[in-house]
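Student: structural data only, the sequence is not supplied:
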């Protein structure tokens, strides 16, 4: 029996993931959490074979939480779920220690396949396109300038480029508007940009948003 813990702050998505997994005779959901803190507490008591983790969590981001999990539970496989397309965050997640990346739109058809591949075959669950990105980044020294951004800065950049204002970003990431302004200032400084329009143009040119 494959034992699974799930961390997602959206109740409907959490129930959907549990429903998909629990219909399988060889998979059992043994723990659930709706925040990063709850997820870490859950792993103290539960001993899952894999953690399914939402990339966008309130407070600490899914990427930061992933890094914490890998420090505290280095042998625990982690499958990232995200609303974002692979080309935006998958490589960052794999580099941070994730064992797979799956868009939420694909959970009905791919979730159980991903869980079995990671747990039973001890292999990462990524597409060929993501694998090519990983290889190209290893072999290519002229890295894009946005690689200098922290995970949270990168997340804020993409949200600004999608047209979200500071208040929306602050609410979605459970941050203060002042903190979002600070991230935006750091992004502009690191990318040598001055306006949100320039940030959006940069994101489009570098295929960070669709």
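Tutor: Received it, and whenever you're ready, just let me know what you need. These figures come from a predicted structure and were not determined experimentally. Residues are numbered from 1 along each chain as shown.

Student: only C-alpha atoms for contact and neighbour calcs from this point on.
Tutor: Noted.

Student: could you look up the SS state of residue 172?
Tutor: helix (DSSP: H, G, I helix; E, B strand; the rest coil).

Student: spit out the contact partners of it.
Tutor: Listed by Cα atoms under 8 Å, 6 or more residues apart in numbering, the contact set of residue 172 reads residue 58.

Student: my guess is residue 126 contacts residue 100. True?
Tutor: Yes: with contact defined as Cα atoms under 8 Å, residue 126 reaches residue 100; the gap is 5.7 Å.

Student: try this one side by side with the last:
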């Protein structure tokens, strides 16, 4: 029996997902979470063997909840179930510590395969997403400067591009303002960018928003 936590802030989707999971043999939903704090509390309870997580939850943005969950419970596999299928978004989720990634448009068979494989300690990506990732890597991977950014630099880049002030970024990421400034300096050096306007333009042109 695979014991599962569902972390998603949309009630109707969460209820439907729970019903579908309970229709599968050997799967039981033991906890539900509607925001980042509840997800972290559920993950820390050690009641489950797998957490199915939306990529965007109240109280956390982008991949930060994946990182926080991995830190709180390193042995708990994370399966992302998101509406986002952009290669960059998928890649960042996997880099942050997700063990699997499928979309909300995936079939029930894909969901079952993902849950059983990730729950068994394996890694799984929806085949259609894996194909997009492969083609994206071939087309852009070696040449795009943003591929060299660290996960923390990704977070700072995304927030700056959204117009968030450095002091607010420091508060959101639980970092000192000096550390955020250092990350900003490093990422701008890697991208060859000298100001915020060009940084925002770069993020838009390369579809780097979650």
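Tutor: Done, it's in. Bear in mind that the values here come from a model prediction, so they are computed numbers and not experimental data.

Student: ok so, going back, neighbour-wise, which of residue 126 and residue 100 of the first structure wins?
Tutor: When residue 126 of the first structure and residue 100 are compared for neighbours, residue 100 comes out ahead with 24 against 17, by other Cα atoms under 10 Å.

Student: what about stretch 41-51 of the first structure, how long is it end to end?
Tutor: 13 Å (Cα to Cα, to the nearest Å).

Student: can you check stretch 42-50 of the second structure too?
Tutor: So stretch 42-50 of the second structure: terminal residues 11 Å apart, Cα to Cα.

Student: so how far is that stretch off the chain centroid?
Tutor: Its chain's C-alpha centre and that of stretch 42-50 of the second structure lie 18 Å apart, by Cα atoms, centre = their mean, to the nearest Å.

Student: which stretches of the first structure form strands?
Tutor: Under the criterion DSSP state E, strands of the first structure are mapped to 2-7, 27-33, 50-54, 78-82, 100-103.

Student: can you say which of the ones you listed is nearest to residue 116 of the first structure?
Tutor: Nearest to residue 116 of the first structure among the strands of the first structure is strand 2-7 (8.1 Å), distances taken as Cα to Cα.

Student: post-alignment, the closest one versus the second structure, mean distance?
Tutor: With mean Cα distance after the TM-score superposition for the first structure, strand 2-7 of the first structure departs from the second structure by a mean of 0.7 Å once superposed.

Student: by how many degrees do that strand and strand 50-54 diverge?
Tutor: In terms of direction (axes from the mean of the first three to the mean of the last three Cα atoms, to 10 degrees), strand 2-7 of the first structure departs from strand 50-54 by 20 degrees.

Student: matching residues in the second structure for strand 2-7 of the first structure?
Tutor: Under TM-score structural alignment, the match for strand 2-7 of the first structure in the second structure covers residues 2-7.

Student: can you give me the buried ones in the matching stretch?
Tutor: Buried residues in stretch 2-7 of the second structure, counted by 16 or more other Cα atoms under 10 Å: 2, 3, 4, 5, 6, 7.

Student: how about these in JSON lines, adding distance to residue 52 of the second structure?
Tutor: Shown next, in JSON lines, are the buried residues of stretch 2-7 of the second structure (distance: Cα to Cα, whole Å):
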{"residue": "2", "distance to residue 52 of the second structure": "12"}
{"residue": "3", "distance to residue 52 of the second structure": "11"}
{"residue": "4", "distance to residue 52 of the second structure": "7"}
{"residue": "5", "distance to residue 52 of the second structure": "6"}
{"residue": "6", "distance to residue 52 of the second structure": "5"}
{"residue": "7", "distance to residue 52 of the second structure": "6"}
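
Student: check the residues you listed and tell me the two furthest apart.
Tutor: 2 and 7 (15.9 Å).

Student: any idea how far the residue nearest the centre of the first structure is from residue 64 of the first structure?
Tutor: Using Cα atoms, centre = their mean, the residue of the first structure that lies closest to the mean C-alpha position is residue 55, 3.0 Å off. Going from residue 55 of the first structure to residue 64 of the first structure by Cα to Cα gives 9 Å.

Student: what's the answer for residue 201 of the first structure, then?
Tutor: 27 Å.

Student: same check, this time on residue 35 of the first structure
Tutor: From residue 35 of the first structure to residue 64 of the first structure the distance is 12 Å (Cα to Cα).

Student: mind putting the strands of the first structure into TSV with distance to residue 118 of the first structure?
Tutor: Shown next, in TSV, are the strands of the first structure (distance: least, Cα to Cα, whole Å):
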stretch	distance to residue 118 of the first structure
strand 2-7	11
strand 27-33	13
strand 50-54	8
strand 78-82	8
strand 100-103	7
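
Student: relative to residue 188 of the first structure, which of those is closest?
Tutor: Once the strands of the first structure are compared by Cα to Cα, strand 78-82 is nearest, at 25.7 Å.

Student: in the second structure, what range does the closest one match?
Tutor: Using TM-score structural alignment, strand 78-82 of the first structure pairs with 78-82 in the second structure.

Student: on average, how far is that stretch from the matching bit in the first structure?
Tutor: With mean Cα distance after the TM-score superposition for the first structure, stretch 78-82 of the second structure averages 1.0 Å from its match.
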